[in-house]
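Student: Next input, structure requested:
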Amino acid sequence: MKVENVRFWPAPAKLNLMLRIIGQRSDGYHLLQTVFQFLDIGDWLDFQPRDDALIRRVSTIPGVPESDDLVVKAAKVLQQATATSAGVDIHLEKQLPMGGGLGGGSSDAATTLVALNLIWNTQLSRSELARLGLALGADVPVFILGKAAWAEGVGEELIALELLEPWYLVLIPPCHVSTAAVFSDQELTRNSPRMTIADYFAGSALNDCLPVVSRRYPDVALALEWLGQFAVPKLTGTGVCVFAAFDDESKARRLLGELPVGLQGFVARGLNRSPLIARAHEEHMWSSG
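Tutor: Predicted coordinates:
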């Protein structure tokens, strides 16, 4: 999943290491508590600036029309917010599974905002970009801020965390989980007691969506069962991906080679600092803010 061309910008995956639903707003959005950590694997984007204000995605993504793609929407949001006359051709190398709970679309949008802010010289701060990103998706701000984080609200109230950075074996069950179906399920827990960061570090790391997803999607349940033979299995977000942490990379890779037929996966390192932000600093995009 590495791209050698230095023009390409990283759009890293994330994991939700826990997910608690503590309420629901009047507009229907669920109030969450979750922990985000990045992975050293993800999508890649290349941006070729234009001087005619046209924004185009020049790569084909099966099942995602250009008009619906978050990278195009992100570019247009930044263009409109800054009144720039610049345009761009965007090439997206899609590596992460769509609908996997790994934040691929949100990460792609965040990378678009961060990279074009530099390329177009629109000079927004990181916090200003995060506010723009929130309109595109609740997970976008954490990718822009670029640090592993405790999140509340709908996922946008962030407190940076220093976490262990283990190796993760991530499994991709052969199905598609509907986030809308999970959040509308009558059996979903929506009133978990509010917890603290100290509670999380003491070991409280459940995902309130896991019982519903396991019941609705047998392939996810089977992946959790298989992985549970070797480690503590978890669900990221509403899935579809499940994962477990390992201190030893070699053990994770050995298990990857022993996956049951029909189950795919990969091994990646957990990161507390996003590769996107490291790249932005290399480009002297910002020093703070």
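
Student: Only C-alpha atoms from now on, for both contacts and neighbour counts.
Tutor: Will do.

Student: who touches the residue nearest to Asp185 when sequence neighbours are not counted in this structure?
Tutor: Leaving aside its sequence neighbours, Asp185 sits nearest to Val212 (Cα to Cα, 6 or more residues apart in numbering; 7.4 Å). With contact taken as Cα atoms under 8 Å, 6 or more residues apart in numbering, Val212 is in contact with Val182, Asp185, Glu187, Leu188.

Student: Please provide the structure for the following sequence as well, for comparison with the first:
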Amino acid sequence: MTPVQSGGALPRLMGLPAPAKLNLFLHITGRRADGYHLLQSVFMLIDWQDTIDLDLRQDGQITREDLGSPTPLPERDLCVRAAEALREATGCTLGAHIRLHKRIPAEAGMGGGSSDAATCLIGLNRLWQLGLDRQALASIGLQLGADVPFFIHGRTAWVEGVGEIITPVRLPPSRFVVVKPPTGASTQQIFASPDLKRDTKTATMLSFAADDNGSEAGAKLESFLNLQKLLTETHNDLQPVAQSLCPEVSQCINWLNSQGLQGRMTGSGTAVFAHQPDLKALGSHPEGWRVQTCSNMDVHPLAHWHTG
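Tutor: Model prediction:
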């Protein structure tokens, strides 16, 4: 994607993708003294995505327009806050009008807001010709949310710490069914629950390395992981709490199971997903659910827009 001219005047970037992610698993391995939870996960990019248009404003104003969002976004959503953070970090005096085409459902555990913020940072870095590298953008993104640096680094990754330790990994091309019920869940409420398991044993990437014999010799293949091992030997520690708070999570998982698929919640929910090894047709689902078949992506479509 390259800048084009709007009416021969203002530079514009059109249709910038902001892909969602799935957490193939999510283990809570401890808690820091400041209350932040330590986690392990594999964050995987998928092709369910929002898109963003950016128009340059010479007057320094940051404005945003919602296109297709089912629910109104706050005036200072993550896109606006990302633009403001980038200007503050660089001293840039230019502005932008942000048009957000929202398709990723909210309160789904799919990182939609964080991905939008990351795409805004990447796009505005180019629109304003700032020349920041990937690490500089990720540092700004971390101020906005723990998931934002993942989307800026732009690779499916093994994630640790509070979300800031990111190691790129590879997975085989695969298809997934993603199901989102109408209701959402409060991430804060889930993490605050006394019922949340916070002591899952720490795993290693080596134990999920892929090779023909299924042995740890797969480390020779560097960061290529075994998808089936990831899905069968792991879990989502947040899922039981989310199921108690939102019964529809269980209903979605049961529906996927009825289709011969193994469902699991992503992130803090309430979306659930299942690996779909074949393309057989799915049965009918309750009204109001969003059901979409997606493919995983090795690399963010804008990964080549910044270096470092």
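
Student: quick one: what's aligned to the residue nearest to Asp185 of the first structure in the second structure?
Tutor: Here Val212 of the first structure is matched to Val241 in the second structure, going by TM-score structural alignment.

Student: give me the element that match is part of.
Tutor: Assessed by DSSP states H and E, Val241 of the second structure sits inside helix 239-245.

Student: Can you mark which positions in that helix are buried?
Tutor: Judged by neighbour count (16 or more other Cα atoms under 10 Å), helix 239-245 of the second structure contains these buried residues: Gln239, Pro240, Val241, Ala242, Gln243.

Student: do you know how far the third one is from Ser186 of the second structure?
Tutor: For Val241 of the second structure, the distance to Ser186 of the second structure (Cα to Cα, to the nearest Å) stands at 11 Å.

Student: ok, now the fourth one?
Tutor: Summarising the geometry, the distance separating Ala242 of the second structure from Ser186 of the second structure, computed by Cα to Cα, is 9 Å.

Student: shared neighbours, the two?
Tutor: Listed as contacting both Ala242 of the second structure and Ser186 by Cα under 8 Å, 6+ apart are Ser268.

Student: Show me where the stretch 51-200 of the first structure has its strands.
Tutor: Counting by DSSP state E, counting those that start in this stretch, the stretch 51-200 of the first structure has strands at residues 55-57, 87-93, 149-152, 157-160, 167-172.

Student: Include distance to Phe38 of the first structure and mean neighbour count when you put the ones you listed into a markdown table, please.
Tutor: Written out in a markdown table, the entries for the strands of the stretch 51-200 of the first structure read as follows (distance: least, Cα to Cα, whole Å; neighbours: other Cα atoms under 10 Å):
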| stretch | distance to Phe38 of the first structure | mean neighbour count |
| --- | --- | --- |
| strand 55-57 | 25 | 19 |
| strand 87-93 | 18 | 20 |
| strand 149-152 | 10 | 22 |
| strand 157-160 | 12 | 16 |
| strand 167-172 | 11 | 24 |
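
Student: Let's have those in TSV, adding distance to Ala74 of the first structure.
Tutor: Converted to TSV, the strands of the stretch 51-200 of the first structure look like this (distance: least, Cα to Cα, whole Å):
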stretch	distance to Ala74 of the first structure
strand 55-57	10
strand 87-93	11
strand 149-152	22
strand 157-160	20
strand 167-172	27
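
Student: Figure out which of those is closest to Met285 of the first structure.
Tutor: strand 87-93 (18.3 Å; Cα to Cα).

Student: Average offset of that closest one relative to the second structure?
Tutor: Aligned to the second structure and superposed, strand 87-93 of the first structure gives a mean residue distance of 0.4 Å (mean Cα distance after the TM-score superposition for the first structure).

Student: What residues in the second structure pair up with that strand?
Tutor: If you align by TM-score structural alignment, strand 87-93 of the first structure falls on residues 95-101 of the second structure.

Student: can you point me to the longest helix in the second structure?
Tutor: Using DSSP state H to define each element, the second structure has its longest helix at helix 112-127.

Student: okay, the angle between that helix and strand 95-101?
Tutor: Inter-element angle recorded for helix 112-127 of the second structure and strand 95-101: 140 degrees (by axes from the mean of the first three to the mean of the last three Cα atoms, to 10 degrees).
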